[in-house]
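Asker: what's the 3D shape of this:
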Amino acid sequence: MKQINKLLIAVIVFGLLNTPVMAKNSHSNIRMVPASFSELAKQAKPGVVNIQTVKNIEGGGRVYKHFFGQPFGGNRDMFDEFFAPFFNQRPENRKESSLGSGFIISNDGYIVTNNHVIKDADKIKVILHDKTEYDATIIGNDPMTDLALIKIKAENLMPLKFGSSLEAEVGSWVVAIGSPFGLEQTVTAGIISAKGRILGSGPYDDFIQTDASINPGNSGGPLLNIDGEVIGINTAIIKSGQGIGFAIPSDLATGVIDQLTEQKTVSRGWMGVAIQNVTEQLAEYYGIKETKGVYVAKVYEDDPADNAGIKVGDVIFQINDKKIESSRDLTLTIAASSVGETVKVKLIRDGKEKMIKVKLGKRPEQDPDKAKIMDEYDSFGFGLKQMDSDMAKKLGYPEDIKGLVVTDIESGSQASKTSVRRGDLLMEVDRYKIDTIEDYTQYLKKIAAGRTVQLLFRRGNSHVFVVSFEKS
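Answerer: Below is the predicted model of the structure:
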């Protein structure tokens, strides 16, 4: 009998040693690795679409930069990337096709995708999971968040539902569905690797990072939680980092999509201040106990903050009931507020707390502090951008140099028949010094048609030359 008891004890001990040990603080509701994602995929697939676009490209599109040199030699990739938004001159016209993804949000054909998927498209085709094809129209788009809303003429579709990205936790399972490299209805799974990622793509960066496989063509597709709810819109990858993808959070996207649905455009609140995070030095200087809040570095004249009485040197730490701990907090909070809404701004001025009511305006299309760009070619055929220190450094000029950089040259124009090329710096017109776009446009207005105009250009650090034009 004793031997039997000893044998039973040995069996029990062996069993305990080989039983997985749960952490002391583990919760019973933790979802471990799902046995399968197949049911989720079956439910979600009818709501995911493939998007194909066609654009008419002047001059060869993307391939052009691989065959044509740069004005200063050196790093071609840097130069092309720097001038990509402004460079339109190409040797010949062609059609360019691109692929992307999207997902249905209503049974009558509204579809969400990325703005960069449908931007400048002349034709948009949507392919459903059953291979049915539709032509789509753009309802509205928002470049600042890279979101777009399109529509097809269809009924009885199977839309996906939005979930809360705020409630989604790092480490939880997610599924991405899309058309990577044109491979429709591709399903990949992973976890949320991080939240609140800032990539430097704009003022509203707040990305979900995931290791669910995302590749070119996934853009605009849904990132789903384990319940099949959309918690993100897949939008970006890091080319040098395999397995790292980024999605726009659903809580940010839904507000934008609602505005696009109702008014086809997005209006954001605007205070009119330039801000920065409070450093330890600023906190000590202003007598603030914690390094939280934002320092007002500039107040734009006649904008809402200026009219309400906010001053340079104020430290904003609360908007209505929301604590402001960083510049990003303030930017997102004000952007989420309605134009015309009055917000209560709590701040510290001269060591004392103060509350100021600010009636918000509409955010301008372009940051007031950004260098201005000509909306179109000038009368000679130049596309120009105002020089700043960052641009000067990248192009090899002294950082304090002034003038206008040639970013593009219109095909067939007077400018195209000269030796001027991209990257050259326009410094003077008829010995009149040019520092800004306004200087240039105002001077040209004063010149009578038919008169010869002399433009002084600089190339690199040493070469200076003059080009003459007849004012039309």
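Asker: drop to CA atoms for contacts and neighbour counts, all remaining ones
Answerer: Will do.
Asker: kindly confirm my reading that R62 is in a strand.
Answerer: No. Remark: R62 does not belong to a strand; assigned using DSSP: H, G, I helix; E, B strand; the rest coil, it is helix.
Asker: quick one: contacts for it?
Answerer: By C-alpha atoms under 8 Å, 6 or more residues apart in numbering, the contact set of R62 is empty.
Asker: next one: it relative to R94, how far apart?
Answerer: 11 Å (C-alpha to C-alpha, to the nearest Å).
Asker: likewise V406?
Answerer: 24 Å.
Asker: same deal with V13?
Answerer: 75 Å.
Asker: and what of E184?
Answerer: For E184 relative to R94 (C-alpha to C-alpha), the value is 26 Å.
Asker: neighbour-wise, which of these two wins?
Answerer: The neighbour comparison of E184 against R94 (other C-alpha atoms under 10 Å) goes to E184, with 22 against 13.
Asker: just to be sure, the more buried one is in a strand?
Answerer: No. Secondary structure of E184 (three-state DSSP): coil, not part of a strand.
Asker: which ones are touching it?
Answerer: So E184 contacts N50, G178 (C-alpha under 8 Å, 6+ apart).
Asker: helix, strand, or coil at the residue nearest the centre of the chain?
Answerer: Centroid-nearest residue in the chain: S201, 4.1 Å away (criterion: C-alpha atoms, centre = their mean). Assigned state for S201: coil (three-state reduction, three-state DSSP).
Asker: hmm, who's touching stretch 141-158?
Answerer: 46-47, 104, 106-116, 118, 126, 134-140, 202-205, 235, 248, 253, 256-257, 260-261, 264-266.
Asker: I have a second one here; can you model it like the first so I can compare?
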Amino acid sequence: MKGSRRAVVLGLVLTLAGCRKGKEEAPAPLPPTPAEAPAPGAPPSQQQALPPDMRRALSSIAPLVESVKAAVVNVEVRDAAPSHQDTPWNGEGPDSPFGEESPFGAPFDGPREDAPRQGLGSGFVVDARGLVLTNNHVVEGATRIRVQFPDGKEMDAKVLGRDPLTDVAVLKLQGDVKGLPVVRLGDSDAMRVGDWVVAIGNPFGLASSVSLGIVSAKARDIQAGPFDDFLQTDAAINPGNSGGPLFNLHGEVVGINTAIAGQGSGIGFAVPSSLVKELLPQLEKQGSVTRGWLGVAVQELTPDLGSALGVPTGKGAVVTEVNEGTPAAEAGLKPDDVIVSAGGHPIASGHALTRTIALEAPGSTLPLTLYREGKKQEVVVTLGTRPDLEGVASREPSPEQEESPQQRVGLSLSDMDSRLARAQGLPRAGALVTEVVPGSNAERAGLVPGMVVVEAAGETVRRASDLARVVRDAPPGDALLLRVAVPGGGRVLRALTVPKQ
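Answerer: Below is the predicted model of the structure:
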């Protein structure tokens, strides 16, 4: 969730009594309750297995949290985009469970619509080379990214790859990455409804916050994107948690916390780790995801449709349209075909077929099992490359776009006006400060609107473009000495620090 505060992380620790190391004796097992005990004298075949002893299940999650929290980071971004209303992750629509508000939180704070925005999210280190996973909506449009570890260490980061359609992004930390704490991606498919999970993140800027909950549901479609397959959890997730990890009891990441239901309490969603594992190699190597494509429109198979189509099953994907010149057309697929299996995997719905096809590589062959006019058939299709149906490519920022002083240090400038110079007792040449972004480096330097910069880093400043060039060309971390004229004719010095990036 991009915004002033957005990030979610789930982590969980289970300490079982009697599993401690050392010479401590394990406590004696508690006797079964009357409801658990078998009937006296009952034969072994009639004795029921005792249910799990949940009275001892959660002693403390502290050991788990201690083992993983060092790899959970705070992601701070500076965003040059004026708004994010064009993101496909808006959670809007008549069927959306989120009503009129985006599930990913409010937009980044900023003084006005066209000013640079700042926001916070979460992430976690998954590779000792400095790879950090987070949400795409946390870093989309960012011009600078700063990652902070729980011990206070800070590092700059760059986007290595991102996938808006699943809201996953990979960052690469810059600088010395030796000795980084790392967490491992687990198997989200193995998670069961009711399994414990823990979220660790930075909700509302409160670093390293921990919340405990369970997996409430699996394979949730919240209409956020075409490949929804979310884990639902009741572990507390708030703005600022976006991009953080959801841990199982083994300290493995089973999800990336991504969305919250604006109308509900204790309803959060995480991108499952099994999907992230599929995407990570492509995001790391090529920066984006290339997906397989069939070229059909499908709908859910209902029991009534199954009966009408002569299909002896209530689950599948009904083909409603086959586009010309597509892999589906070349393979001979027809409207009213009911696809029940793809690549040996059962297809329970049209949405499941879309996800399955998308995970296959373009150019690969995929066997389909389908019913046509009540008869079972096998068809082999050679997949194409999925086109940019959502227009994601058109929203990609240009990597060559130059960063303005406003984006880099929070400073808006204009050339001096002769009438203003006479009225305010200011020099007729220089860079007039017209706006200073709250919380920016320009504000910390003591610059305010109405000042005129006449010299920067030893160079004379005659117009706004002169100062813009000095700021743009300054190495990250440099402190620029500015000579500034103030209304009334006075001169002061200011030191403007260029952010590290």
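Asker: overlay them and tell me the TM-score.
Answerer: The TM-score (TM-score structural alignment, normalised by the length of the first structure) is 0.66; 336 aligned residues with a C-alpha RMSD of 3.0 Å.
Asker: just the buried members of the contacts of stretch 141-158 of the first structure?
Answerer: 46-47, 104, 106, 108-116, 118, 126, 134, 136-140, 204-205, 235, 248, 253, 256-257, 260-261, 264-266 (16 or more other C-alpha atoms under 10 Å).
Asker: which ones among those residues map onto strands?
Answerer: 104, 110-114, 126, 134, 136-140, 235, 248 (DSSP state E).
Asker: ok, these vs Y440 of the first structure, which is closest?
Answerer: Of all these, G140 has the smallest distance to Y440 of the first structure: 34.5 Å, by C-alpha to C-alpha.
Asker: any idea what the closest one aligns with in the second structure?
Answerer: Matched to the second structure by TM-score structural alignment, G140 of the first structure sits across from G161.
Asker: identify the residue spatially nearest to its match, adjacent ones excluded.
Answerer: G287 (3.6 Å; C-alpha to C-alpha, 6 or more residues apart in numbering).
Asker: and whatever residue of the first structure lines up with that neighbour, how far from T137 of the first structure?
Answerer: Here G287 of the second structure is matched to K264 in the first structure, going by TM-score structural alignment. From K264 of the first structure over to T137 of the first structure the distance is 12 Å, taken as C-alpha to C-alpha.
Asker: swap in N225 of the first structure?
Answerer: For N225 of the first structure relative to T137 of the first structure (C-alpha to C-alpha), the value is 29 Å.
Asker: the residue nearest to G161 of the second structure touches L160, doesn't it?
Answerer: Yes. Applying C-alpha atoms under 8 Å as the test, G287 of the second structure and L160 come out as touching, 5.7 Å apart.
Asker: which residue lines up with S307 of the second structure in the first structure?
Answerer: So, by TM-score structural alignment, S307 of the second structure is matched to E284.
Asker: repeat that for G264 of the second structure.
Answerer: With TM-score structural alignment as the criterion, G264 of the second structure matches G241.
Asker: how about G350 of the second structure?
Answerer: G350 of the second structure maps onto S327 in the first structure, by TM-score structural alignment.
Asker: mind listing what's buried along the longest helix along the first structure?
Answerer: In the first structure, taking DSSP state H as the definition, the longest helix is helix 2-17. For helix 2-17 of the first structure, a neighbour-count test (16+ other C-alpha under 10 Å) marks nothing as buried.
Asker: helices and strands around the biggest helix by length in the second structure, which ones?
Answerer: When the second structure is parsed with DSSP H, its longest helix is helix 273-286. Packing partners of helix 273-286 of the second structure (3 or more C-alpha pairs under 8 Å, 6 or more residues apart in numbering; DSSP states H and E): strand 154-163, strand 168-173, strand 253-260.
Asker: the last one vs the first structure, mean deviation?
Answerer: Strand 253-260 of the second structure: mean distance to aligned residues in the first structure after superposition is 0.6 Å, counting by mean C-alpha distance after the TM-score superposition for the first structure.
Asker: roughly how far out does stretch 181-201 of the second structure sit from the chain middle?
Answerer: With C-alpha atoms, centre = their mean, to the nearest Å as the basis, stretch 181-201 of the second structure stands 16 Å off its chain's centre.
Asker: which part of the first structure matches that stretch?
Answerer: Counting by TM-score structural alignment, stretch 181-201 of the second structure falls onto residues 158-178 of the first structure.
Asker: for S101 of the first structure, pull up the helix or strand it's in.
Answerer: Taking DSSP states H and E as the definition, S101 of the first structure sits inside strand 93-104.
Asker: corresponding residue for I104 of the first structure in the second structure?
Answerer: Using TM-score structural alignment, I104 of the first structure sits opposite V125 in the second structure.
Asker: what do you get for Q366 of the first structure?
Answerer: Using TM-score structural alignment, Q366 of the first structure pairs with L389 in the second structure.
Asker: a strand runs through that match, doesn't it?
Answerer: No. Assigned with three-state DSSP, L389 of the second structure falls outside any strand and is coil.
Asker: tell me who's in contact with it.
Answerer: With C-alpha under 8 Å, 6+ apart as the criterion, no residue contacts L389 of the second structure.
Asker: if I look at it, how far off is V198 of the second structure?
Answerer: From L389 of the second structure to V198 of the second structure the distance is 35 Å (C-alpha to C-alpha).
Asker: same deal with E284 of the second structure?
Answerer: 27 Å.
Asker: with V177 of the second structure instead?
Answerer: 26 Å.
Asker: of the two, who's got more company?
Answerer: Neighbour totals were compared for V177 of the second structure and V198, and V198 leads with 30 against 14 (other C-alpha under 10 Å).
Asker: and the helix or strand where V471 of the second structure lies, what does it pack against?
Answerer: Using DSSP H and E, V471 of the second structure maps to helix 464-473. In terms of contacts (3+ C-alpha pairs under 8 Å, 6+ apart), helix 464-473 of the second structure is packed against helix 405-409, strand 411-415, strand 431-436, strand 452-456.
Asker: that's all I had, so thanks and see you.
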